[in-house]
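[1] predicted coordinates and the sequence they were generated for:
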Amino acid sequence: GFTPAMKHEKLKDFSRGWKMRVALARALFIRPFRLLLDKPTKHLDLDACVWLEEELKAFKRTLILISHSQDFLNGVCTNIIHMHNKKLKNYMGNYDQYMKTQLELEENQTKRFPRQQDQISHTKNYIARFGHGSAKLARQAQSKEKILQNMMHDETLSFYFPPCGEIPSPVIMVQNVILKYTKDGPCIYSNLDFGTDLHTRVALVGPIGAGKSCYHQHLQEQLDLDLSSLEYVMKCCPEIKEKEEMRRIIGAMCVWLAWQNPHMLFLGKPTNHLDIETIDMLANAVNEFEGGMMLVSHDFICIQQVAQEIGVCEKQTITKWPGDILAYKEHLKSKLVDDEPQLIKRIYSV
């Protein structure tokens, strides 16, 4: 939560994560009859994501949210509304149940594929024969052409990281490292020892301000110690002058990164600006990648998909978590109950 000193600071001086906490606190404090949330977990750490999920589970009024976090949707939602081809369709259940229904529909679609191909061929012939005839036939042809476009454009995109080749281990080794945000500031990490190789698949987790991104950034030899990750990418793309413009297109950087032919992937919150399908696409590419990977993410499902180890950043060091990311989430839930026993019992009366 907010320290006494932070309560006297101006909101404009807070990071995006703290600004999101303030916005959520305001929205929940007024106890609205209808709560609308647009990607509420985007700038939250895992601790805050778990807190918000438990809070919204107990919310007894109407909640409508947009989120690209599958885990959050599973924990909070009782219905999923899917927008496709300018239409909305309602599905009962959480996100996993929605995906199960979608899979069943896709299986049925696969069975209908041969007949659909015949229909596409017939539609093409129909358009070729009658597309320029009478007004009535032309309208029918145009209608069938729209159907054809919907059939042809239902495709799945993917990308991959090129082979990187073998290099000796360790790829990166740090020993007795001390990291600070400023020269005279407190230590973020003290006497830190850490190494990575081509088999590394680790995700760094921990509370906001623990220094996950700071450590993650400065493992990269080419990164100027005076630059943030965003500033470094902007340095690589000098034609983009504004930070907000870079943030808007940052999702495309996955494709740019894929062709840099790296031996190690350092991914700092890569899912923040991606939709669910692209997150899954990124996870598949990372899993097929021959090199190593270090990830900082606040998306439980993404971490579960790609990470083989979990490193907890706290108390000026990094400690290996003994279980997987879902066990770590249960650990965070148990801490919530210990710190705030009434959390699970809180009920909003209409």
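    Yep, that arrived.
[2] okay, CA-based contacts and neighbour counts for the rest of this
    OK.
[3] OK, contacts around His298?
    Taking C-alpha atoms under 8 Å, 6 or more residues apart in numbering as the definition of contact, the neighbours of His298 are Leu44, Asp45, Leu46, Cys49, Val205, Lys269.
[4] try it again with 10 Å
    Remark: with contacts taken as C-alpha atoms under 10 Å, 6 or more residues apart in numbering, His298 is in contact with 41-49, 69, 203-206, 268-272.
[5] sec struct for it, please.
    coil (DSSP: H, G, I helix; E, B strand; the rest coil).
[6] before we go on, here's another structure to hold up against the first:
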Amino acid sequence: MIDVRDITLMRGGEILLQEASFSVFPGHKVGLIGANGSGKSSLFALFRGEISLDSGDCDIPRGWRLASVKQETPALASSALDYVIDGDKQYRQLQQQLSTAEQQDDGRAIGDLHDQIAQIGGYDIEPRAASLLAGLGFSQAQLQQPVKDFSGGWRMRLNLAQALIARADLLLLDEPTNHLDVDAIYWLEGWLQQYDGTLVIIAHDRDFLDNVTQQIVHIEHKTTRTYTGNYSQFERQRAEQLAQQQASFEKEQTVRKHLQTYIDRFRYKASKAKQAQSRIKALEKLSAQAPLRAQSAIRFEFAEPDKLPNPLVTMRNLQAGYGTTVILKDIKFNLVPGSRIGLLGRNGAGKSTLIKLIAGQLEPQAGELALSTSVKLGYFAQHQLELLDPKASALLHLQRLDARASEQQLRDYIGGFGFSGDAATQAVAPMSGGEKARLVLALIIYQKPNLLLLDEPTNHLDLEMREALVFALQSFTGAMIVVSHDRHLLRSTVDDFYLVADQQVQPFDGDLDSYHQWLQQQAKNPDAAAPSEANSGNADTRKAQKRLEAERRQALKPLKDKVRKLEQQVDKLAGALEQINERLADADIYNEARKAELADVLKQQAQTQQQLSQCEHDWMIAEEELQEQTTDNYADN
């Protein structure tokens, strides 16, 4: 087993780990988690023997073969298939020795080497490599394509395949899902579940960790703690610990109550749609996370948009592509306030093309694309990280957006995204990818968009920031379209899925589990049709249904606004009550000299508690009324 005992690890004069200990047993699948910069990648470098400890011991069994994913890929002329086979170094060594023996006409050596190659599965290595590449999304034609012809993301997939073929005793994977789409992630999960070696994964994809790992090592406060179970089980265990430790548990309970209200609200619909079932599962997970969120430094929400035009976007017979190449055609659907759409489809099918089209980054080849004059677009894509001014700070970026706001107001806002104190005034240039992504999201949210276009928004974000984003998106009242390989984000924030395939964009009648089943059917029968609303009725019926849904949303808007305002009041009063209780926890306030102050604080406590109780009562009444009207609306149809 891997035995880490009382280690101290420093980098650049900074202590990453101090007196940390944990064990990884043979055959176990372990998730290594912690905030960005906490030392996860440094631990991988330690396991690979690339760095040394400052103190302590790290024992890895001698003779263990170790594999990890390269971060760089040379521009080689060799084929993708040969490059992946290079990952099995023992096979390549035996192959070279066999070539030498044949040149020397050494019959005995030739026989022995053929036996050794057979023992390690060398004679089926090409089909195994081809199978890995197919699982990761490569076509048959791409197998013989030179490595140098692939883009950066596809080269990372080649590196991943090279690590998987290595027959390692210890496999180290650092963010393996970052360059994969949902299809490839499902495949990788299945492969890793069958892997019989020892696996340590760094990942910020909670669904991936849930489906693959059986143990979590958490880095926090420069030390490690081990939890049995997957990521969701880790969250529950850690939430219980925090609940016992934190004096502010009352506030955490308020958050739990808030989340439970949503669970109850969606449970009424649980028997009506698979999508509702997925939403309930996600919200039940969020309930266990409330104490974790209560202590998080990352806190933000979307402000109410100034206007919500209906429709926001109209698309009729749209065609999109590049040059003379058609990627999508006959796109027909509208975006109205409350639309929450997730795009599904294989890599390269056109999901990002659709986002770019609506964002105005791509001109339509044909058809009509009409955006309301009141649309305020919030567009997130990875290339926007490069558009940040490298010399400017997070604070300065905000000041350029709103010169009238005070510095303190902007500091308060940007602090909710983790840019507090000196971090707010540091230049963008040395920031990590995660910090830049946080800043781009902060700039988008500050402008109060009513239409969000999010293309892989969680790339580079750690788990804490991902959870904060999920929580904020759940209360966003505008329309949004999301492309993401983070299935937890999709399950928690999206109401409808659209499948992008065969140059079409069609409603997908199902959830992510249905999509996974469809992918499996596609692998067996490429001509299988997707479950789609297009197969369940004619165009006039679908149009009428969409119009009725829009009318229902518009009718419910005043009540939804009331519920949201009451929620905000409850949160504000709960925070005020917590501050009052903190003042009363100060022993000095009970001194005779502060008798008048004590009386005043006690009065404030009573008044605030009364206001909070009344506000919570009004909120619950409004929630029940909203639920009744929502249920009645659906019953009428």
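    Structure's in. What do you need? Since the model is a prediction, treat every value here as computed from it, not as a measurement.
[7] buried subset of the contacts of His298 of the first structure as a PyMOL selection?
    The buried residues among these can be selected in PyMOL (16 or more other C-alpha atoms under 10 Å) with this line:
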select buried, resi 41+42+43+44+45+46+47+48+49+69+203+204+205+206+268+270+271+272
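[8] so which residues make contact with stretch 84-93 of the first structure?
    Residues from elsewhere that reach stretch 84-93 of the first structure (C-alpha under 10 Å, 6+ apart): 74, 77-83, 97-99, 101-102, 150.
[9] verify the contact between Leu295 of the first structure and Ser213 for me.
    Yes: applying C-alpha atoms under 10 Å as the test, Leu295 of the first structure and Ser213 come out as touching, 9.3 Å apart.
[10] which of the two has more residues huddled nearby?
    When Leu295 of the first structure is set against Ser213 and neighbours are counted by other C-alpha atoms under 10 Å, the residue ahead is Leu295, at 25 against 21.
[11] pull up the gap between the aligned residue in the second structure for the more buried one and Gln474 of the second structure, please.
    Following TM-score structural alignment, the counterpart assigned to Leu295 of the first structure within the second structure is Val482. In this view, Val482 of the second structure and Gln474 of the second structure are 13 Å apart by C-alpha to C-alpha, to the nearest Å.
[12] where along the first structure do the strands fall?
    Per DSSP state E, the first structure carries strands over the ranges 34-38, 62-66, 79-84, 87-92, 172-180, 187-196, 201-205, 264-268, 292-296, 309-314, 317-320.
[13] list the buried ones in the fifth one?
    What it means is strand 172-180 of the first structure. When neighbours are counted by 16+ other C-alpha under 10 Å, the buried residues of strand 172-180 of the first structure are found to be Leu179.
[14] by contact count, what packs against that strand?
    strand 187-196, helix 212-218 (3 or more C-alpha pairs under 10 Å, 6 or more residues apart in numbering; DSSP states H and E).
[15] if we go to 8 Å?
    Using 3 or more C-alpha pairs under 8 Å, 6 or more residues apart in numbering; DSSP states H and E as the contact criterion, the neighbours of strand 172-180 of the first structure among helices and strands are strand 187-196.
[16] the strand it packs on: how far from the chain's middle?
    For strand 187-196 of the first structure, the distance from its own C-alpha centre to the chain's C-alpha centre is 26 Å (C-alpha atoms, centre = their mean, to the nearest Å).
[17] pretty sure Leu512 of the second structure sits against Val494.
    No: at 10.6 Å, Leu512 of the second structure and Val494 do not qualify as touching, with contact defined as C-alpha atoms under 8 Å.
[18] show me where the stretch 1-150 of the first structure has helices.
    16-29, 46-57, 70-76, 95-111, 113-130, 135-152 (DSSP state H, counting those that start in this stretch).
[19] as a markdown table, those helices with distance to Ile249 of the first structure would be great.
    Shown next, in a markdown table, are those (distance: least, C-alpha to C-alpha, whole Å):
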| stretch | distance to Ile249 of the first structure |
| --- | --- |
| helix 16-29 | 18 |
| helix 46-57 | 24 |
| helix 70-76 | 22 |
| helix 95-111 | 27 |
| helix 113-130 | 36 |
| helix 135-152 | 27 |
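[20] so for Ser228 of the first structure, which of those helices sits nearest?
    Closest approach to Ser228 of the first structure among those is made by helix 16-29 (14.6 Å; C-alpha to C-alpha).
[21] and the closest one, how far out from the chain middle?
    Relative to its parent chain, helix 16-29 of the first structure has a centroid offset of 19 Å by C-alpha atoms, centre = their mean.
[22] buried ones in it?
    Gly17, Trp18, Lys19, Met20, Arg21.
[23] and of the residues you listed, the nearest to Ala128 of the first structure?
    Taking C-alpha to C-alpha as the measure, Ala128 of the first structure sits nearest to Met20 out of those, at 55.0 Å.
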